[in-house]
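>>> Curious how this folds, go ahead:
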Amino acid sequence: MTTLTFDLDAGREHIELNQLLKLAGLCGSGGMGKQLVASGAVSVDGAVELRKTAKIRAGQVVTFEGVTVQVRAAP
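Coordinates of the predicted model:
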């Protein structure tokens, strides 16, 4: 399993799930990210997440196809 770290921009409290998938390089666009979430292929903190624009905050872990993305606050 591959683990990536995603740092939220300074002053930002969350990122939408579909945008996180795009910015982490797991899909080509936010629209594709929405399709992946809707298909049930994405988990947040170990549970399948079906809300395409779910707010992902620092400390949460997103998993998709063997890739884990750990979200953290900007250093």
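>>> contacts, neighbours, all on C-alpha from now
Will do.
>>> Next up, the contacts around residue 3.
Residue 3 makes contact with 67, 68, 69, 70, according to C-alpha atoms under 8 Å, 6 or more residues apart in numbering.
>>> Does the second one touch residue 61 like I think?
Right, the one you point to is residue 68. Yes: under the criterion of C-alpha atoms under 8 Å, residue 68 makes contact with residue 61 at 6.7 Å.
>>> one more, for comparison:
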Amino acid sequence: MHQIKLREDYIKLGQALKAAGLVGSGVDAKNEILDGYVKVNGNVELQRGKKLYDGDMVEYKGEQIKIIK
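Sure thing, here's the model as predicted:
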């Protein structure tokens, strides 16, 4: 499981995927999100700019990202 420590109040979904090293670029993140491959807290998320806060969980291709404060 990957963990991303927040520097501010939130991080956007596309940025979180890049920060965890699961995608190579913002364009890759956008495409994977729009294709329905990314879940936030168990639900498919189609917004690249979705704000993630402390405690949120992201799932992508068997990998998990936990957002921590």
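>>> Mind checking which of the contacts of residue 3 of structure 1 are buried?
Among those, those buried by neighbour count (16 or more other C-alpha atoms under 10 Å) are 68, 69, 70.
>>> ok, which stretches of structure 2 are helices?
Under the criterion DSSP state H, helices of structure 2 are mapped to 13-19, 26-34.
>>> Of all the ones you listed, which one is nearest residue 49 of structure 2?
In terms of C-alpha to C-alpha, the element of the helices of structure 2 nearest to residue 49 of structure 2 is helix 13-19, at 5.8 Å.
>>> Span of stretch 41-48 of structure 2 from start to end?
End-to-end distance of stretch 41-48 of structure 2 (C-alpha to C-alpha, to the nearest Å): 15 Å.
>>> Looking at structure 2, which strand is longest?
Ordering each strand of structure 2 by length in residues (DSSP state E) puts strand 63-68 first.
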